[in-house]
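Participant: Build the 3D model from these lines:
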Amino acid sequence: MTALIEARGLTILRPGGLETVLRDVDFRIDPQEIVTVVGPNGSGKSSLIRALLGHMPLAAGQVARKAGLRIGYVPQRVQLDTTIPMTVRRFLSLPRRVGDDMAAQVLARTGVGGLQSRQLTQLSGGQFQRVLLARALLHDPHLLVLDEPTQGLDQPGIVAFYQLIEEVRRQTGAAVLMVSHDLLVVMRASDRVICLNGHVCCEGTPQHVSTAPEYRALFGAGSEGTLALYQHHHDHDHDHDHGAACAHPHHHAEAS
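Facilitator: Here you go, the predicted structure:
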């Protein structure tokens, strides 16, 4: 298979099996592609991620992952016991120990070089997210999966983090799958956006999704103006046709 992950007819039920979380979802992500999943609270975004990673049972459908696929995962929440001292360097070696050179390299790549001896409790929100990203990069993943990676960051921090994601993709060649509520800036780096609300409402380039009736119905009549669309340059092509309501050939979003 050429896709890193591909799902067909994916359906997920809530525990107890009485309520559908997602129904009949088709999904794929290709090498070096950045895909962002947006949707309101309770729309099934995190459930989709967990299903794609194999962490959630399927009521129907199937998920195929490319043989030997390495995935780096940044979860939505990380619970830390603040009573236990934990340096950044120690955190990077859980659960598998890594060498000092590798630790220094990934921290430098994510913009927090030199923080090895800092306690996790002393980090700012933005620094902690970059440490989490560094940890996800430790084993040279083919795919980075980021579930609400900028939760709790202020607007400048959010923009800086997405700029970092673009740079990491450029340097490593890893594909990136993001889930986010950050509609003001989330489209900046995306090749493709999937709007989810229990099913795929619409899908396509950032510019097209931002003007799709299905998107505006979820996020408000004025929502087409809330997506900060930037000129997006890359040297690879994606030509998907998933049959979604607003799927179209890829082209660049214009600055707004």
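
Participant: Going by C-alpha atoms from here, please, whenever you check contacts or count neighbours.
Facilitator: Fine.

Participant: so residue 130 sits right up against residue 111, yeah?
Facilitator: Yes: using Cα atoms under 8 Å, residue 130 makes contact with residue 111 at a distance of 7.1 Å.

Participant: Which residue of those two possesses the greater neighbour count?
Facilitator: residue 130 (24 against 15; other Cα atoms under 10 Å).

Participant: Distance across stretch 82-98, terminal residue to terminal residue?
Facilitator: Stretch 82-98 has an end-to-end distance of 23 Å (Cα to Cα, to the nearest Å).

Participant: helix/strand/coil for residue 36?
Facilitator: strand (DSSP: H, G, I helix; E, B strand; the rest coil).

Participant: got the contact list for it?
Facilitator: By Cα atoms under 8 Å, 6 or more residues apart in numbering, the contact list for residue 36 reads 177-180, 186-187, 190, 192-194.

Participant: Can you point out the buried residues in the helix or strand harbouring residue 64?
Facilitator: Here residue 64 sits within strand 60-65, counting by DSSP states H and E. Neighbour-count burial for strand 60-65, with 16 or more other Cα atoms under 10 Å as criterion, is recorded at 62-65.

Participant: Here is a second sequence; please produce its structure as well for comparison:
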Amino acid sequence: MQLISLQDLSVSYGGNTVLSNVTFGISPGEIVTIVGPNGSGKSTLLRSVIGAQMPSKGTVNRSPDLRIGYVPQKLHIDPTLPMTVRRFLSLPDRVSNAQATSALEQAGAGQLSNRQMADLSGGQFQRVLLARALLCQPQLLILDEATQGLDQPGSAAFYQKIETLRQTLGCAILMVSHELHVVMAASDRVICLNGHICCEGEPEHVASAPEYRALFGSGTQGALALYRHEHNHSHDHSCGHDHGKDETGGQHSHPAHEAHR
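Facilitator: Coordinates of the predicted model:
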């Protein structure tokens, strides 16, 4: 059973169509990445999945009592406002010390509870936002450009944490990012969006699809080939042509990950 399924979803603002006839679903434990140029409707799609944006037409079906955790692209907190990480986690709804401690430890931020939010580095701030999203023990974790502003090692470490959470919590993950080679290598399935779904499938197949290369260029395929990602389960592909297994057995080297070993 899918956690979320979208059927022929379209969204328009003031007569301007932002998304058109988008259909896809997310299964438990799956990591799905949405890529696309600026203005392609990525954030609108996430808002539709969450329920913050009503579709102009089409449907969004969620499994009953689905728990969704959300890590926003950015969150501004007044730097002059005294607020500890622990206090931040209890806004707007108070959580117990045990809940806060567990979420921070899961996010790799267990030592930050008494720190001031204004004093956190970019990477620490994102870990705290991740902890906040984990408070509900989500079945679906949604990340909207969650590593924006982080350097490459910081981004790689963050995505490693996401993979660990998928394994330990069993949650599905839906994420948007411009860091194509990193997020695609960390994904089970990639959706290339430009107002509609241009192509969809396993990362190595999307990277070689004409629709993807027309948007991002052929260089990204070479970058993806440097990564290693184990694929021991199958997905449907819809990149406009049939794909068999790649010659390497679906494995791609992960230098960014190996740098943190």
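
Participant: Can you give me the TM-score here?
Facilitator: Remark: TM-score between the superposed chains equals 0.92 [TM-score structural alignment, normalised by the length of the first structure]; 251 aligned residues with a Cα RMSD of 1.9 Å.

Participant: Now do the SS call for the aligned residue in the second structure for residue 152 of the first structure.
Facilitator: Aligned by TM-score structural alignment, residue 152 of the first structure pairs with residue 149 of the second structure. At residue 149 of the second structure, secondary structure determined by three-state DSSP is coil.

Participant: Could you report the distance from residue 149 of the second structure to residue 176 of the second structure?
Facilitator: Distance, residue 149 of the second structure to residue 176 of the second structure, using Cα to Cα: 14 Å.

Participant: Look at these two and report which has more neighbours.
Facilitator: More neighbours surround residue 176 than the other of residue 149 of the second structure and residue 176, with 25 against 13 (other Cα under 10 Å).

Participant: Can you tell me the centre-most residue of the second structure?
Facilitator: Nearest to the geometric centre of the second structure sits residue 175, at 1.4 Å (Cα atoms, centre = their mean).

Participant: didn't that residue look like it was pressed against residue 159?
Facilitator: No: counting by Cα under 8 Å, residue 175 of the second structure sits too far from residue 159 to count as a contact (10.5 Å).

Participant: Now do the contacts for the equivalent of residue 88 of the first structure over in the second structure.
Facilitator: Residue pairing (TM-score structural alignment): residue 88 of the first structure is matched to residue 85 of the second structure. By Cα under 8 Å, 6+ apart, the contact list for residue 85 of the second structure reads 112-117, 128.

Participant: Nearest to residue 141 of the second structure among the residues you listed?
Facilitator: Nearest to residue 141 of the second structure out of the contacts of residue 85 of the second structure is residue 128 (Cα to Cα; 14.4 Å).

Participant: Now do the same for that closest one: its match in the first structure.
Facilitator: In the first structure, the residue matched to residue 128 of the second structure (TM-score structural alignment) is residue 131.

Participant: my read is that match is in a helix, agree?
Facilitator: Yes: residue state for residue 131 of the first structure (three-state DSSP) corresponds to a helix.

Participant: That one: how many residues sit nearby?
Facilitator: Neighbours around residue 131 of the first structure, by other Cα under 10 Å: 28.

Participant: Nearest residue to it in space, please, no chain neighbours.
Facilitator: Using Cα to Cα, 6 or more residues apart in numbering and skipping residues adjacent in sequence, the residue nearest residue 131 of the first structure is residue 107, 6.7 Å away.

Participant: Please pull up the equivalent of that neighbour in the second structure.
Facilitator: Under TM-score structural alignment, residue 107 of the first structure pairs with residue 104 in the second structure.

Participant: Am I right that its match is in contact with residue 129?
Facilitator: No: look at residue 104 of the second structure against residue 129 with Cα under 8 Å: they stay out of range, at 9.5 Å.
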